[in-house]
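A.B. asks: Here is a sequence together with a model predicted from it:
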Amino acid sequence: MATDDTRRVRQWYERELGWATACGRPDGPPVELLTGLRFDVLELPAEAGSAVLRRMPRTGPVALDGLSMRFLVAAGSAEQLPELLDWLEWSGVALDLVALGPGDRMPAPRPAGSRAAAGSGPQPVWLRPPEPGCEVEPTLPAAALGGVPGGRGGDSESAPDLVRLVGAAATECHRARLLSASRAQAFAFSYASRISAGTRPRSLTL
């Protein structure tokens, strides 16, 4: 991405949304968004994220970056994630679900409607973009249920429910892990069966 284009992207985020940005590393994205200030991020595999999008019509902004999907959530949610997973009885279960909060960064998707620079390669994109010209915080999933760790009560009408989002994300991450393990087991079984039958996969006979 050209220097002028990078500057335009940073200015769009800073002026239209009030988000803090930083120049990316030489081997990484040209512009990054600082998390833990105006928002935190839930990051999960794209396959699991797509299933969450089908289940939840209201999630707040969502970005796709290769094999990862990032859901923007209210600031402070990253700190609450371990407690929420424990409260939802997912504690101790291996999940490809991580949270980005204070001190972290996420690659900045190009603003909706803008074109990528020629030769820039694949870049993160908004699946559900933030709306410029308005406060973003009311659209972000927040822990608004009374009795839930970190619950803020009173926000449930303006923001999607963080508890439901985390529950759906954990479920779909677990399902994707089980499906991946099932595929690997089926492949191993098929390979072993063909070896015992005296045949080998074509890829090993060329």
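C.D. replies: Looks like it arrived, so ask away. Numbers count the residues shown, from 1 in each chain.

A.B. asks: can we go C-alpha only for contacts and neighbour counts from here?
C.D. replies: Noted.

A.B. asks: element containing Trp126?
C.D. replies: Element membership for Trp126, per DSSP states H and E: strand 125-128.

A.B. asks: Tell me, how many residues neighbour the closest residue to Leu97 other than its chain neighbours?
C.D. replies: Closest residue to Leu97 apart from its sequence neighbours, by C-alpha to C-alpha, 6 or more residues apart in numbering: Leu44 at 4.9 Å. Leu44: 23 surrounding residues under other C-alpha atoms under 10 Å.

A.B. asks: distance between stretch 53-66 and the chain's centre?
C.D. replies: Remark: stretch 53-66 is offset 8 Å from the chain centroid, using C-alpha atoms, centre = their mean, to the nearest Å.

A.B. asks: List the buried residues for it?
C.D. replies: By neighbour count on 16 or more other C-alpha atoms under 10 Å, the buried set for stretch 53-66 is 53, 59-65.

A.B. asks: same for the helix or strand encompassing the residue nearest to Leu97, what does it pack against?
C.D. replies: Using DSSP H and E, Leu44 sits within strand 39-45. For strand 39-45, the packing partners by 3 or more C-alpha pairs under 8 Å, 6 or more residues apart in numbering; DSSP states H and E come out as strand 68-74, helix 77-87, strand 98-100, helix 162-196.

A.B. asks: repeat that with 6 Å
C.D. replies: Counting contacts by 3 or more C-alpha pairs under 6 Å, 6 or more residues apart in numbering; DSSP states H and E, strand 39-45 packs against strand 68-74, strand 98-100.

A.B. asks: Of the ones you listed, which stretch is the most buried?
C.D. replies: strand 68-74 (a mean of 25; mean count of other C-alpha atoms under 10 Å).

A.B. asks: Which other helices and strands does it contact?
C.D. replies: Short answer (3+ C-alpha pairs under 6 Å, 6+ apart): strand 68-74 packs on strand 39-45, helix 46-55, strand 62-65.

A.B. asks: Okay, one more to line up with it:
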Amino acid sequence: MAAPTPPATTATTVPTPRRPLDAPAGTDPVQQWYEDALGWAATAGPEGVRLRTGLRFDVLELPADAGFAMLRRCDPRSPVAVRGETMQLLVAAGSADELPGLLDWLEWGALPLDLVGIGSGGFIDAPTPPGWSGSQEAAVWVRPPEPGREMEPVLPALTTLTAVSTWSVVGGGGGAPDLVRLVDTAATHCHRARLRRAYTEPTRQPLAFS
């Protein structure tokens, strides 16, 4: 039986956004940290600082309970944040576009998983920088990025079509591209978390009237 045809991939190179040294007075310190320390595109508004996705990274969002269950299977160098009951996994730019096709290819596409991608043109709330104080409602880093290091080489990415096809033929395993393994693991834990929540939630009983 022939291996299923993997989804098509695209590769783009985007210049790293950099903040000018003579930044205007009054710039939000969180925005300044992200732009100066990491070179990430950040904007400040009434609801706080937001990070633009699709340039240096994309984001996979999933329920926090599913995310914490799968963290041990993630590369410990890849940044991970949590905001409320949502976990955000940073992946290579362009990965959000690959997510629907990968889920279909991995035969998860027909199930509701609460797993979504945020890519080009999107934003996420900026987590409080490591070591800074913040409000309880703010996003926080579970695994923060490291200033002064290039992040792209450690972000899960869909590497080559040949590698994906090989992963299908051998039935998965250590040779799978990082993004394929990450999406498959995330989908598995999202599905388990949904089943667990459905099992533990109390059953609503209709009111009885005499």
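C.D. replies: That came through, no problem. Since the model is a prediction, treat every value here as computed from it, not as a measurement.

A.B. asks: TM-score, when you put one on top of the other?
C.D. replies: TM-score for the superposed chains, counting by TM-score structural alignment, normalised by the length of the first structure: 0.76, backed by 175 aligned residues with a C-alpha RMSD of 2.6 Å.

A.B. asks: Can you say which of the helices and strands packed on strand 39-45 of the first structure is nearest to Thr35 of the first structure?
C.D. replies: Set against Thr35 of the first structure and scored by C-alpha to C-alpha, these come closest in strand 98-100, at 6.5 Å.

A.B. asks: Can you tell me what sits against the closest one?
C.D. replies: Strand 98-100 of the first structure is contacted from outside by 40-43, 78, using C-alpha atoms under 6 Å, 6 or more residues apart in numbering.

A.B. asks: go on, stretch 79-92 of the second structure?
C.D. replies: 57-64, 67, 139-145, 155-157.

A.B. asks: ok, back up a step: now flag whichever of the buried residues of stretch 53-66 of the first structure is closest to Glu14 of the first structure.
C.D. replies: Pro61 (16.3 Å).

A.B. asks: Give the equivalent position in the second structure for that closest one.
C.D. replies: Counting by TM-score structural alignment, Pro61 of the first structure lines up with Pro79 in the second structure.

A.B. asks: ok, so what distance separates its match from Val154 of the second structure?
C.D. replies: 9 Å (C-alpha to C-alpha, to the nearest Å).

A.B. asks: any common contacting residues for these two?
C.D. replies: Common neighbours of Pro79 of the second structure and Val154 are not found (criterion: C-alpha under 6 Å, 6+ apart).

A.B. asks: Among the helices and strands packed on strand 68-74 of the first structure, which comes closest to Trp87 of the first structure?
C.D. replies: Using C-alpha to C-alpha, the nearest of those to Trp87 of the first structure is strand 39-45, at 17.2 Å.

A.B. asks: That closest one corresponds to what range in the second structure?
C.D. replies: Against the second structure, strand 39-45 of the first structure falls on residues 57-63 (TM-score structural alignment).

A.B. asks: Give me the contacts around the matching stretch.
C.D. replies: So stretch 57-63 of the second structure is in contact with 85-93, 114-119, going by C-alpha under 6 Å, 6+ apart.

A.B. asks: Report the two of these separated the most.
C.D. replies: Applying C-alpha to C-alpha across the contacts of stretch 57-63 of the second structure, the maximum distance is between Glu85 and Ala93, 23.8 Å.

A.B. asks: Compare those two and say which is more crowded by neighbours.
C.D. replies: Per other C-alpha under 10 Å, whichever of Glu85 of the second structure and Ala93 has more neighbours is Ala93, with 25 against 11.

A.B. asks: Now do the contacts for that one.
C.D. replies: 54, 56-58.

A.B. asks: what about Pro138 of the first structure, distance to Glu89 of the first structure?
C.D. replies: 28 Å.

A.B. asks: ok, the two, which is more surrounded?
C.D. replies: Comparing Pro138 of the first structure with Glu89 by neighbour count (other C-alpha under 10 Å), the higher total belongs to Pro138, at 16 against 11.

A.B. asks: so what corresponds to the more buried one in the second structure?
C.D. replies: In the second structure, the residue matched to Pro138 of the first structure (TM-score structural alignment) is Pro153.

A.B. asks: Assumed its match was part of a helix.
C.D. replies: Yes. Counting by DSSP: H, G, I helix; E, B strand; the rest coil, Pro153 of the second structure is found in a helix.

A.B. asks: quick one: contacts for it?
C.D. replies: Pro153 of the second structure touches nothing, counting by C-alpha under 6 Å, 6+ apart.

A.B. asks: What sits closest to the residue nearest the centre of the first structure if chain neighbours are left out?
C.D. replies: Nearest to the geometric centre of the first structure sits Arg70, at 1.7 Å (C-alpha atoms, centre = their mean). Closest residue to Arg70 of the first structure apart from its sequence neighbours, by C-alpha to C-alpha, 6+ apart: Glu43 at 4.5 Å.

A.B. asks: ditto for Pro100 of the second structure
C.D. replies: With C-alpha to C-alpha, 6+ apart as the criterion, Pro100 of the second structure has its nearest non-adjacent residue at 7.1 Å, and that residue is Gly109.
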